[in-house]
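Engineer: I'd like to go over a predicted model; first the sequence, then the structure.
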Amino acid sequence: MNNIHIRLADWQRDNADLQRIREAVFITEQAVPPELEWDAEDAGAVHFLACEGDYPIGTARLLTDGHIGRVAVLKDWRGLHIGAELMKAVIAEAERRGLQRQFLTAQVHATAFYERLGFTIVSDEFLEAGIPHVDMVRQSQ
């Protein structure tokens, strides 16, 4: 576990790894329909990969407006703070790009995780792909 690092990913070059992780977490585990998982935003997004050595185990993406999404860590690596490190890298990149306001749509069960990273719930609960979600926002200092 001491060889975990986060790196920027390229949608074209790293596509197989990005898709493998998101398919495992969202499509297989959470039964999100593939047509809802893949969208036109991927091509222009900044993607991130969390890797153990050379093996990608987590991902996230940042859109040009500060929207963070598609945060996923493979099941066998959960509980090891990889998601937090991944999110810290995304937030740092957003701030580096001048995006002082970051926002996301969080699965309700994960709201405490995002609150620890400075996000606040700003909506009522709603269903997305059949899963309860809320909107959350973080304002950089």
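Structural biologist: In hand now; what should we look at?
Engineer: contacts, neighbours, all on C-alpha from now
Structural biologist: Will do.
Engineer: Give the closest residue to the residue nearest in space to the middle of the chain in space, chain neighbours not counted.
Structural biologist: Central residue check for the chain by CA atoms, centre = their mean: the C-alpha nearest the mean position is that of Val71, 1.9 Å away. Excluding the flanking residues, the one nearest Val71 by CA to CA, 6 or more residues apart in numbering is Ala60, at 4.2 Å.
Engineer: Strands along this structure, start to end?
Structural biologist: For the chain, applying DSSP state E gives strands covering 4-9, 46-52, 55-62, 68-73, 101-107, 120-121, 126-128, 131-139.
Engineer: can you give me the angle the last one makes with strand 68-73?
Structural biologist: Angle between the axes of strand 131-139 and strand 68-73 is 120 degrees (criterion: axes from the mean of the first three to the mean of the last three CA atoms, to 10 degrees).
Engineer: alright, now check it against this:
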Amino acid sequence: MTPAVTCRVAIGQEDLDACFAVRKEVFVAEQGVPEDLEYDEYDGGAVHVLALRSVEGAPLGTGRLLLGDAAVVKNGDPDPGVGALGRLAVLAAARGLGVGARLVAAIEDAARERGLHAVDLHAQTHALGFYERLGYEAYGAEFLDAGIPHLAMRKPLR
């Protein structure tokens, strides 16, 4: 049975702590990303989105949207109308339930609300199909981030 899921922009320290705990579980514990690489100087100015199980409010996933100069650094495009989606993470027990797609939609909504016309991301290569199904297109050469192969992707917002 698919759980009822709520996705929303994180508000307050409790929500941010939940976002960071999900990221630690997925990226640091599961994927072996060093903790000092997982958390960066962009977290403070990012729009964090949190997925919660609607019934009891347990965190299921998270992602962030970078704006302005932080997005330019991440996506390499000086266009201030392009945001950077990143740090998308869904706990293992919630995978395959549509949580990731709901998080991406919520991040895209946050981007639209801030007047952005496109979203870029750096996808782990194993996740390309997921992002392609959501309308993202890969561009450029494969690169390593924290020792994991990635491709840049972009989606225009309508």
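Structural biologist: Perfect, I can see it now. Since this is a predicted model, take the numbers as computed values, not measurements.
Engineer: mind putting the strands of structure 1 in a markdown table, distance to Phe26 of structure 1 included?
Structural biologist: A markdown table is the format used below for those (distance: least, CA to CA, whole Å):
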| stretch | distance to Phe26 of structure 1 |
| --- | --- |
| strand 4-9 | 19 |
| strand 46-52 | 16 |
| strand 55-62 | 12 |
| strand 68-73 | 8 |
| strand 101-107 | 12 |
| strand 120-121 | 22 |
| strand 126-128 | 12 |
| strand 131-139 | 11 |
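Engineer: what about these, which gets the closest to Arg22 of structure 1?
Structural biologist: Among the strands of structure 1, strand 68-73 comes nearest to Arg22 of structure 1, with 6.5 Å by CA to CA.
Engineer: which parts of that closest one are buried?
Structural biologist: By neighbour count with 16 or more other CA atoms under 10 Å, strand 68-73 of structure 1 contains the buried residues Ile68, Gly69, Arg70, Val71, Ala72, Val73.
Engineer: just to revisit the earlier point, what about the strands of structure 1, which gets the closest to Glu85 of structure 1?
Structural biologist: strand 4-9 (7.5 Å).
Engineer: got the angle for that closest one vs strand 55-62?
Structural biologist: For strand 4-9 of structure 1 against strand 55-62, the angle by the same axes, to 10 degrees is 50 degrees.
Engineer: relative to strand 46-52, how tilted is strand 4-9 of structure 1?
Structural biologist: Relative orientation of strand 4-9 of structure 1 versus strand 46-52 (the same axes, to 10 degrees): 150 degrees.
Engineer: rewinding a little: of all the strands of structure 1, which one comes closest to Val25 of structure 1?
Structural biologist: Comparing the strands of structure 1 under CA to CA, the one sitting nearest is strand 68-73, at 6.4 Å.
Engineer: Could you tell me where the closest one falls in structure 2?
Structural biologist: Counting by TM-score structural alignment, strand 68-73 of structure 1 lines up with residues 85-90 of structure 2.
Engineer: average distance between that stretch and structure 1?
Structural biologist: Compared with structure 1 after fitting, stretch 85-90 of structure 2 has a mean deviation of 0.3 Å; criterion: mean CA distance after the TM-score superposition for structure 1.
Engineer: Would you check how far apart the residue lying closest to Arg23 of structure 2 once chain neighbours are set aside and Gln124 of structure 2 are?
Structural biologist: Leaving aside its sequence neighbours, Arg23 of structure 2 sits nearest to Ala89 (CA to CA, 6+ apart; 6.0 Å). Using CA to CA, to the nearest Å, one gets 12 Å for the distance from Ala89 of structure 2 to Gln124 of structure 2.
Engineer: Report how many residues lie close to the alignment partner in structure 1 of Ile107 of structure 2.
Structural biologist: In structure 1, Ile107 of structure 2 lines up with Val90, judged by TM-score structural alignment. Number of residues near Val90 of structure 1 (other CA atoms under 10 Å) recorded here: 27.
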